[in-house]
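A structural model of the following input is requested.
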Amino acid sequence: MKLEELITEDNIILDLKGGNQEEVIDELIERLRENNFISDPLIFKEAIYKRENEISTAIGDGIAIPHAQSKVVKNPTIIIGRTLAGINYGGEHVNLIFLIAAPENASEDHLTLLSKLSIFLIDESFRAKLLIARKQEDITFAIKNQEKKQENSVQAKSDTNKYLIGITGCMTGIAHTYMAAEALKTAAKNRGMRAKIQTNGANSPENILTVEDVNQANAIIVAHDVEIDTSIFKSKKFVDVPVKKAINEADKLIDLALSYKNTKEQISKKDNFSDKAKKSTKFNFYKHIMSGVSYMLPFVVVGGIFIAISFMFGIYASDPNSDQYNIFAHFFSQVGGEAGFALMVPVLAGYIGYSISSKQALAPSMIGGMLANIGGSGFLGGMIAGFIGGFSTKLIMKSMSKIPKNFQGLISVLVVPLISTFIVGAFMFFILNTPMSMLNNFLENWLSGLTGANAVLLGALLAGMMASDMGGPINKTGSAFGLAMFAANIFEPSAALMVGGMVPPLGIALATTFFKSKFTEQERDAGKACYVLGASFITEGAIPFAAADPIRMIPANIIGAAIGGALSMGLNISLRAPHGGIFVIPIAANKPIIYIGCILIGSIITCLIIGFLKKPLTLEEQKASSEQISLF
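Now for the predicted structure:
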């Protein structure tokens, strides 16, 4: 059975009406009932929420995969729902929901197919195709092509009697951990190899490797985004990669691991994971920062929008001593500014620490972040507090690892947080806050005083970075700078950054409309969806086009975005909500009409550059495009 056999067009909803998690799940379950896949919606809903209450099925990248096995499921299926505006789902912003319904006695084949879907969703280009799909059949077509692509990528190799072992561990220990393990095991099975992959999940490690496993192994792969103890491997060489690489390139990694030709020296059975770990990788500072930013972002968005709403009542309407005073303006200002904004830096610091050393680092790092707020060191001080809290906690826990187990609970709850909080607090209070607050004041004064050419150049740089790799490290660096300025109540960079995110899909949409002869029919259809995606500040709509023709598309995106961003900064446009696109511009931008004009100018320039650079398709190319597996 293939994955496409579990997904029907009747079970695809391209425009979900629900505005929150519960409404969306109800909508999807009702469609399953209408299509006769379940016999009792209430029982199935109870099974779905039993799973959600254990841990949210939002896996990141705008995706949630709620799932349940139940006696009321008549036939296994996957129902797909899409909301371009997005919803809050378990604390994550989600656009795509894949609800999996499996019978109580679901076969192994069915469960394997469901795990395959999870693996597909890691592919950024595949996700983008689902976001820009205009019809249900576009979704099923993309899934069919993705399945065929995976089948074609499996090389005919025979490594019978060889043994692959490995460890996987992602940031949350939920979906990606198991997707990577599944990808490695599938690739090994296709070669005729045995495989055992230890998964360092959210609760505890499963399928734990033994010394015998290591002695027998011909290939070892460690795929992780968090620190993993690899001491059991001793002197044996292993492939060390991020989790996504194992999901996307499992076959290549096995080739590399086999090429190491590890000698068969035997490791003593007395050796185990309690040995001192060998450091195989450096700490990923970027990963920890992005983890903190992802948890901070909802506070930024909510705080910014609430403050913007308060200003709609009048500039001074939230001040009880003003003639403009309005109690609702006061409410929105207090919730957004005094509560939401006040939590941004502590949450950033807390979850940087959490990324480094789990929950024991949360309290000291968050307290350090609050001290950064109080002492004026702000966003940058919060980041430093998070790292100090995380690494000091890790060091203290490691130094106390030999204390009897009976006392470990007390140590993790009381001793470790107490000592690490003292370290973070002392560093922030006596060393960092004073010079960092001076640096922040200088930076804020400099940015606030930017006019003319300087403001134009900064706007162009930020928007161009946003459009350059659409979610990659350059994009994230620009976003982090914008968030730092946002936390310091400087809102002009946020406006330039949103221009950079909206221009690429909008510019491509215009190009597919006005230069039809230069795009295939499928590309023109996808271009229509880019209008909605671009207006919603969903840059991913541009990814399939950029991936298919990077030499022309990427420069066009960057130039158009940079010009739009330069105009935005040059005209002193501020934006008090860094996300949301057209939905927040009317209430969050100080000059909404002019701001929309900046976005349109950048989009038109991108469109014209694409139209100039791309050549019209020949009749042969048009014919070939309809016969080949389409990009879309």
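
Every contact and neighbour count from this point should use C-alpha atoms.
Noted.

Strands along the chain, start to end?
Assigned by DSSP state E, the strands in the chain fall at 12-13, 58-60, 63-64, 67-70, 77-89, 92-103, 163-169, 194-200, 205-206, 219-224, 239-241.

Please provide the structure for the following sequence as well, for comparison with the first:
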Amino acid sequence: MPKYDLVGATGCATGIAHTFMAQEALEKAAKELGYSIKIETHGQTGIENDLSPEEIKEAKGVVIASDVDVDAERFAGKRVVIVPVAKGIKDPKGLIQKALNPATPIYKPGQVAKVSNNSQKSESFGTKLYTLLMNGISHMLPFVVAGGVLIAISFLWGIYSADPKNAQYNQLAFTLNKVGSTTMNLMVPVLAAYIAEALAKRSGLVVGFAAGMITFAGGGGFLGGIIAGYLAALVVFLLQKAFKVLPDKQFRGLKSIFLYPVLGVLIAGTIMFLLNGPIESINVSAMNWLKSVQNSDPIVLGLIVGAMCAFDFGGPVNKAAYVTGTALLAQGNFYFMAGVSAACIAPPLATGFAVLLNRKSYSKSERTAGYVNFLLGSTHITEGAIPFAAKHPLWNIPAFMIGSAIAAALSYVSKIKVPAPHGGFIILPLVNHPILWVVYIVIGAFISGVLLALIAKKFEGKDSESSMSVDIFGAGEDTEDIKEEITEVNQKEDDHDPSEILNINNIKSDLEFTSRDDALKYLADLSVKNQLATDSKKVYDRYLAREEEGSTGMTDGFAIPHAQSAAINESAMIILKLRKPIDWNSLDGKPIDTVISFLIPQVDSNEHLKYLSNTAKLLTHPDFIKKLKATNDPAAIKKLFTEYKA
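Predicted structure coming up:
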């Protein structure tokens, strides 16, 4: 059985794209850093790529990037990093470095890793609450989609075709509508059940489902389902504590089958019954306010709904807007969902427009993803926009929000009706003004696309590493162009031998520095002295900027700093051997005595990543490391890099 340096798990609420994007991002980052990793995925099809106890035991660290429960207790005794799935897409290298850092606390069963300050503690607690919520949404969503699509199909015979008293009545439409409505009504109980299940397992599932049914019957809605789920989890958790005095060996069956479910349902159910009145009042007030805004100021409503839908792409804010739309659909309000759907469809379309408007600022994989997003967006699948949002979130997410808000506001101003909760452009026959609705969505998406293209132009060449290298379809198996690109890269990968860009004049030994920054300043000055660059300060600033993104200190006393700048004339490698080791915040916490630096021109086509990758692979060979450490002779070092192949 193979051994892995790291193991991990990814999961998201929808289980469609985020899960596998985070998996691929972590696997690529680990490969670039020279580590082996195995990621278990928790998607809509279930758990795949399962981790065995032996694989977990042998791993040096664990990365959990998930919005759903992945049974973290099995990683007890390991250094574990637990973050939302989006973090796994945005900062995979940082997570891997943290998981291998000796300063990362050991995870123990039933508790989040210990932290040293209050802000981290509140974040850990908040992450746990978020995970419980997203576990509920993950299991709820298929009921919403299945029920919503069946209801949408029933409307093909007319909006009132399920009403026996109306002239449009059709028996098949009535059946489809009844089945769809019943399925949709399971939304709140399932939400509550799986919020509770994430913390309290099977007993929580039972109590959560019962509490969810009670709040649904009492008009609690989505808010009631969330409260019921957390309440059920808390009640079962407290019951488990209270009955801990009863030995598991003799009373495990009694507790799990009788005591926990019976007492849990009684306590949580009674509390929810008492809370139904206040919760229903809150829901009614919120609905009435939204209706009043829809009638009095549809533009403001569009801004609110659009911003919510594009804020976290499938997270709780997005889902709050979506579920509100489905609830209003049940009341016969078809206007609200028009804005929600428009705001969800616009972001992926925007990425397609962005890559069309500014091809040069995007890599080939980014352009391919943008083109595919035209199809994804048309079917109401928003996840394809996530890699673009994650690249420069403080810039790109507001750009998405602007376009979504415009699309939603225009839909409300024109009083467009969308009677189905899902389907994208597939449900156009059900829309009262289908062409106008599509035009509004395209307008919003195009505006976001223009903004994204301008932002990409602003950051062009400033990213020292490719921030988006995730293919949301696993490997693009169905696209011939991507197949050819992968084949071409595989054929040329061995050509990027680090020795090709290593000159003997760029190898210096027996040096002494007081700090990391002192060494970086020497590298920048040497690059100008050896005519590899024209401006020492610009090169030095790029070195520092890269270190701020994450330390380039590796393991075994090596650091691999790199700088990309217009002041650099050509790709080059510089090697420094230090007389005394210096601190570099390395992965293993050890000081650095060997610096392998890369200089990268502004226009590079990511060639430096291949040189970096091959150098990192060389540093996984103990024999290579031993020989490199043993010599300070520039000629011998050059020969060593020439003879060894990654």
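
Let me know whether Pro419 of the second structure touches Ala330 as I believe.
No - using CA atoms under 8 Å, Pro419 of the second structure is not in contact with Ala330, being 9.4 Å away.

Out of these two, name the residue with the larger neighbour count.
Ranked by neighbour count (other CA atoms under 10 Å), Pro419 of the second structure and Ala330 place Pro419 first, with 27 against 13.

What's the separation between that one and Phe155 of the second structure?
Going from Pro419 of the second structure to Phe155 of the second structure by CA to CA, to the nearest Å gives 8 Å.

Likewise for Met213 of the second structure?
For Met213 of the second structure relative to Phe155 of the second structure (CA to CA), the value is 27 Å.

which one of the two has more residues nearby?
Higher neighbour count among Met213 of the second structure and Phe155: Met213, with 27 against 23, using other CA under 10 Å.

Tell me the spatial nearest neighbour of Asp312 of the second structure, not counting adjacent residues.
Asn318 (6.1 Å; CA to CA, 6 or more residues apart in numbering).

and that neighbour, how many neighbours?
Neighbours of Asn318 of the second structure under the rule other CA under 10 Å: 21.

thinking again about what came up before, joint contacts of Pro419 and Phe155 of the second structure?
Counting by CA atoms under 8 Å, 6 or more residues apart in numbering, the shared contacts of Pro419 of the second structure and Phe155 are Leu430.

What range does stretch 614-628 of the second structure cover in the first structure?
Alignment of stretch 614-628 of the second structure against the first structure: no match, by TM-score structural alignment.

Ok, stretch 573-592 of the second structure next?
Counting by TM-score structural alignment, stretch 573-592 of the second structure has no counterpart in the first structure.

How about stretch 144-157 of the second structure?
The aligned range for stretch 144-157 of the second structure is 300-313, by TM-score structural alignment.

So which bits of that stretch are buried?
Within stretch 300-313 of the first structure, the residues scored as buried using 16 or more other CA atoms under 10 Å are 300-311, 313.

got it, and stretch 31-46 of the second structure?
Buried residues in stretch 31-46 of the second structure, defined by neighbour count with 16+ other CA under 10 Å: 31-44.

Looking at the residues you listed, which is nearest Asp297 of the second structure?
The closest of those to Asp297 of the second structure turns out to be Gln44 (CA to CA; 38.8 Å).

Share the number of residues neighbouring the closest residue to the closest one other than its chain neighbours, please.
Excluding its sequence neighbours, the residue lying closest to Gln44 of the second structure (CA to CA, 6+ apart) is Gly15, at 4.6 Å. A count of nearby residues for Gly15 of the second structure, using other CA under 10 Å, gives 21.

try the one 4 residues further on
The burial count assigned to Thr19 of the second structure is 28, neighbours taken as other CA under 10 Å.

My understanding was that it contacts Lys87; is that so?
No - taking contacts as CA under 8 Å, Thr19 of the second structure lies outside contact range of Lys87: 11.4 Å.

what helix or strand is the most centrally placed residue in the second structure on?
The residue lying closest to the centre of the second structure (CA atoms, centre = their mean) is Ala86, at 2.2 Å. According to DSSP states H and E, Ala86 of the second structure maps onto helix 85-90.

How much space separates Thr172 of the first structure from Ile419 of the first structure?
Between Thr172 of the first structure and Ile419 of the first structure the distance is 26 Å, computed by CA to CA.
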